[in-house]
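Asker: A structural model of the following input is requested.
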Amino acid sequence: MHDSVASPSWPRVAVHAVRTAITIAALTLLVGFGALGNVASPGPAAPSHRVDMSAGPLDAMMQQNRCSFTGFDRDVIPSKAIVRTPDGSVELVSFDRGWAVFSGAIAGELVAVCLGPTRAG
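Answerer: Next comes the predicted model:
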């Protein structure tokens, strides 16, 4: 009988274990949601809004050269790119130069990738 008085009953241990597990799970979720909030926070505005040419020259350049802000399927290789230079001008360049801007080898910002103008015929 001395053992049963000195040791807590199994229901009390079970309740304590469940309560501890719930606390740990809640803290884990709280930290996880906090990290998710930092990762999923909205990024910068779309390139067309940052360039401030969305209703004019950029739209025409995008249409004439079949450009996309988000890219194309993996099997489609762009031939041109639109970049914003450090001085703020927007240029249609080769895809290689656009990639160099994207990778940081050349200063500027990649705005869009393009398939190039449609071929007549």
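Asker: going by C-alpha atoms from here, please, whenever you check contacts or count neighbours.
Answerer: Noted.
Asker: just the buried positions in the one helix or strand Trp99 maps to, please.
Answerer: Assigned by DSSP states H and E, Trp99 belongs to helix 95-103. Residues 95, 97-102 are the ones in helix 95-103 that count as buried (16 or more other C-alpha atoms under 10 Å).
Asker: show me where this structure has its helices.
Answerer: Ranges of helices within the chain are 2-6, 10-39, 47-51, 57-64, 95-103, based on DSSP state H.
Asker: is it possible to export the ones you listed to CSV including distance to Arg84?
Answerer: Below are the helices of the chain laid out as CSV (distance: least, C-alpha to C-alpha, whole Å):
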stretch, distance to Arg84
helix 2-6, 76
helix 10-39, 26
helix 47-51, 8
helix 57-64, 11
helix 95-103, 9
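Asker: now show me the structure for the sequence below, then we'll compare the two:
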Amino acid sequence: MNTSVASPTWLRVAVHSLRTATTVAALTLLVGFGAVSNVSSMRPADPAPRVDMSSGPLDAMMEQNRCSVTGFDRDVVPTQAIVRTPDGATELVSFDRGWAVFSGEIAGELVAVCLGPSERDGL
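Answerer: Below is the predicted model of the structure:
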């Protein structure tokens, strides 16, 4: 007869399950602490300079060129745009250039899209 005492199967399964669960928990904590460390060390982005839509020259430019900061209906095609250049200048440009700024092909910030001066303004 075999005199060696074999451990019961349920005990081996329990020990193996406990060891696996401990390993998974430790790895999860390690990844979690790493993620928290990375997130906490990130600097918040500097807020973009806000354009004061009630400022004199910009307000006048927007009114004269029938501009909108939110866009127009789908059937209305803008002809111009107002952009802010990287050096801070505000310019009235073609819609194509404004789109290039919006899509990131040209540096700057799109401020508004415009329909251009109205025909009643003599242009």
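Asker: TM-score, when you put one on top of the other?
Answerer: Laid over one another, the chains give 0.57 as their TM-score (TM-score structural alignment, normalised by the length of structure 1), with 75 aligned residues with a C-alpha RMSD of 1.9 Å.
Asker: coming back round to it: buried deepest among the helices of structure 1, which one?
Answerer: helix 95-103 (a mean of 18; mean count of other C-alpha atoms under 10 Å).
Asker: ok, back up a step: for the helices of structure 1, which one sits closest to Gly88 of structure 1?
Answerer: Closest to Gly88 of structure 1 of the helices of structure 1 is helix 47-51 (C-alpha to C-alpha; 7.9 Å).
Asker: as JSON lines, the buried residues of helix 95-103 of structure 1 with distance to Arg119 of structure 1 would be great.
Answerer: Output for the buried residues of helix 95-103 of structure 1, formatted as JSON lines (distance: C-alpha to C-alpha, whole Å):
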{"residue": "Phe95", "distance to Arg119 of structure 1": "18"}
{"residue": "Arg97", "distance to Arg119 of structure 1": "22"}
{"residue": "Gly98", "distance to Arg119 of structure 1": "22"}
{"residue": "Trp99", "distance to Arg119 of structure 1": "24"}
{"residue": "Ala100", "distance to Arg119 of structure 1": "26"}
{"residue": "Val101", "distance to Arg119 of structure 1": "27"}
{"residue": "Phe102", "distance to Arg119 of structure 1": "27"}
